[in-house]
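K.L.:
Please find the sequence and the predicted model below.
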Amino acid sequence: MKNFRTLSLFLFSIFLVSSLVLAQDKGYVVGDTAMGFDLQTVDGSQVSLDGLENNKGAIVIFSCNTCPYVQAYEDRMIDLHQRYAPKGYPVIAINSNDEQVSPGDSFDAMQQRAQEKDFPFAYAYDKSQEVIKTYGATRTPQVYLLEKQDDQYLVRYIGAIDNNYQDAASVSEPYLANAVDALLEGKEVTRKTSKAIGCSIKWSR
């Protein structure tokens, strides 16, 4: 009986550790190869990593319409695209929120928001939530900086855009810009991750 109890505890321990590992093994980490995607954008076109031309990578930002953190960053997202798209790193914003849970994040609302803000970057709808589940984002906004090598896209940075969502003028650590600048200079990204601060994803029920 004692041996059976010991064996049961041992097996439970293995199960618990395995569960924890699996729980932590969701989504990409820096160095992973990112999956391609083909998503509809607010202007009626499709956006995909394979469809980008003359690029060196991409700045993928999981975004939405309704999150106040995203709204605080929208102008900075525009600036990042205008600054880095000509250098080969365009911004691709992806909304994965379920419109049934968050009606303000519907495709029609995306089109309206893009028009109001005059987004110069692709704003796409991940209706199936397949892309965000694969990437592993849990907040909006959350950034995945991808570097193109041959026909693959490697993850080089994951996290926040910078360290002050409330005031762009008070930013002391522009994480994303520093990471892109390092790649453009042929250097290794020194700050590879940061904590994404924002709203939770509105998952399908």
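P.N.:
Cool, got the structure.

K.L.:
all contacts plus neighbour counts: C-alpha atoms, from now on.
P.N.:
OK.

K.L.:
tally of neighbours for the residue lying closest to Pro141 once chain neighbours are set aside?
P.N.:
Nearest non-adjacent residue to Pro141, counting by C-alpha to C-alpha, 6 or more residues apart in numbering: Ser63, 5.0 Å away. Using other C-alpha atoms under 10 Å, Ser63 is surrounded by 30 other residues.

K.L.:
what do you get for Tyr153?
P.N.:
With other C-alpha under 10 Å as criterion, Tyr153 counts 22.

K.L.:
Would you agree it falls within a strand?
P.N.:
Yes - Tyr153 sits within a strand when classified using DSSP: H, G, I helix; E, B strand; the rest coil.

K.L.:
Spatially nearest residue to Lys56, not counting backbone neighbours?
P.N.:
Gly88 (4.7 Å).

K.L.:
you'd agree that neighbour is up against Leu52?
P.N.:
No - Gly88 lies out of contact with Leu52 (C-alpha atoms under 8 Å); the separation is 9.4 Å.

K.L.:
With neighbour numbers in mind, choose between these two.
P.N.:
Gly88 (21 against 14).

K.L.:
Put this next to the previous one:
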Amino acid sequence: MALESESDVIEHGDRAPNFELEGTDGDTHDLESFDDHDALLVVFMCNHCPYVRAKFDAMNAIAADYKDVAVVGINSNDAEEYPEDSFGKMVEYVEDGKIDITAYLRDKSQDVARAYGAVCTPDPFLFENDDDVFRLVYHGRFDDALNPDDEPSGRPGEEIRSAIESVLAGETPEAEFRPSRGCSIKWRG
């Protein structure tokens, strides 16, 4: 079932909720792990969702093109009901190059997804680094390709890229909120 992100748990200018999550690289990551970046793109995602899979290339390209931006995927799905979203499978996706971003983290407790108000996968949040405090500047879709088989009218990830380029230029992104569409986060029973 497709779901749109319409959460307002955190709003423009709010601090990013902190986390301490295990990454596929074997390290534990928190917000301070990314302080050396000018911006932080947190994407609630998973392995199995066709909406997310359609954005793998866009996420990988953003991570490659913008070295001053940490692209961090967080998988909060119930891996018991959805084994393709298990930590072991996350590691496989990174090792085989399907996912090539700054960090891919596991939110086993699902507390981080709740703190951010994430509702679907993918659900991207862009934060500007304001003196080592990450503040929300954009929450919305990657581009106008809302279904897995759609092609975007511009380059993949165009809307996120525009917001990133504004942040890196010292400006506030002017993009209006356009919700992301994807699979619902698979909450534990």
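P.N.:
Alright, I've got the coordinates. Just so we're clear, the structure is a prediction, and the values are computed from it rather than from any experiment.

K.L.:
what's the TM-score here?
P.N.:
Overlay of the two chains. TM-score (TM-score structural alignment, normalised by the length of the second structure): 0.88; 180 aligned residues with a C-alpha RMSD of 1.9 Å.

K.L.:
rewinding a little: so what does the residue nearest to Pro141 of the first structure match up with in the second structure?
P.N.:
Using TM-score structural alignment, the equivalent of Ser63 of the first structure in the second structure is Met45.

K.L.:
need the contact list for its match.
P.N.:
Shown in contact with Met45 of the second structure (C-alpha atoms under 8 Å, 6 or more residues apart in numbering): Val52, Gly73, Ile74, Asn75, Ser76, Cys120, Thr121, Pro122, Asp123.

K.L.:
Also Val43 of the second structure?
P.N.:
Going by C-alpha under 8 Å, 6+ apart, the list of residues near Val43 of the second structure reads Val71, Val72, Gly73, Ile74, Thr121, Pro122, Asp123, Pro124, Phe125.

K.L.:
circling back: just among the contacts of Met45 of the second structure, which is most surrounded?
P.N.:
Of the contacts of Met45 of the second structure, with other C-alpha under 10 Å as the count, Pro122 tops at 34 neighbours.

K.L.:
Skipping its backbone neighbours, what lies nearest the aligned partner of Gly159 of the first structure in the second structure in space?
P.N.:
Here Gly159 of the first structure is matched to Gly140 in the second structure, going by TM-score structural alignment. Excluding its sequence neighbours, the residue lying closest to Gly140 of the second structure (C-alpha to C-alpha, 6+ apart) is Pro179, at 4.8 Å.

K.L.:
Pull the number of nearby residues for that neighbour.
P.N.:
Pro179 of the second structure has 19 neighbouring residues, counting by other C-alpha under 10 Å.

K.L.:
That one belongs to a strand?
P.N.:
No - the assignment for Pro179 of the second structure, made by three-state DSSP, is coil rather than a strand.

K.L.:
show me where the first structure has strands.
P.N.:
38-41, 46-48, 57-63, 91-95, 122-125, 139-140, 142-149, 152-159, 199-200 (DSSP state E).

K.L.:
JSON lines for those strands, including distance to Ser172 of the first structure?
P.N.:
Shown next, in JSON lines, are these (distance: least, C-alpha to C-alpha, whole Å):
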{"stretch": "strand 38-41", "distance to Ser172 of the first structure": "33"}
{"stretch": "strand 46-48", "distance to Ser172 of the first structure": "32"}
{"stretch": "strand 57-63", "distance to Ser172 of the first structure": "20"}
{"stretch": "strand 91-95", "distance to Ser172 of the first structure": "22"}
{"stretch": "strand 122-125", "distance to Ser172 of the first structure": "28"}
{"stretch": "strand 139-140", "distance to Ser172 of the first structure": "21"}
{"stretch": "strand 142-149", "distance to Ser172 of the first structure": "18"}
{"stretch": "strand 152-159", "distance to Ser172 of the first structure": "16"}
{"stretch": "strand 199-200", "distance to Ser172 of the first structure": "22"}
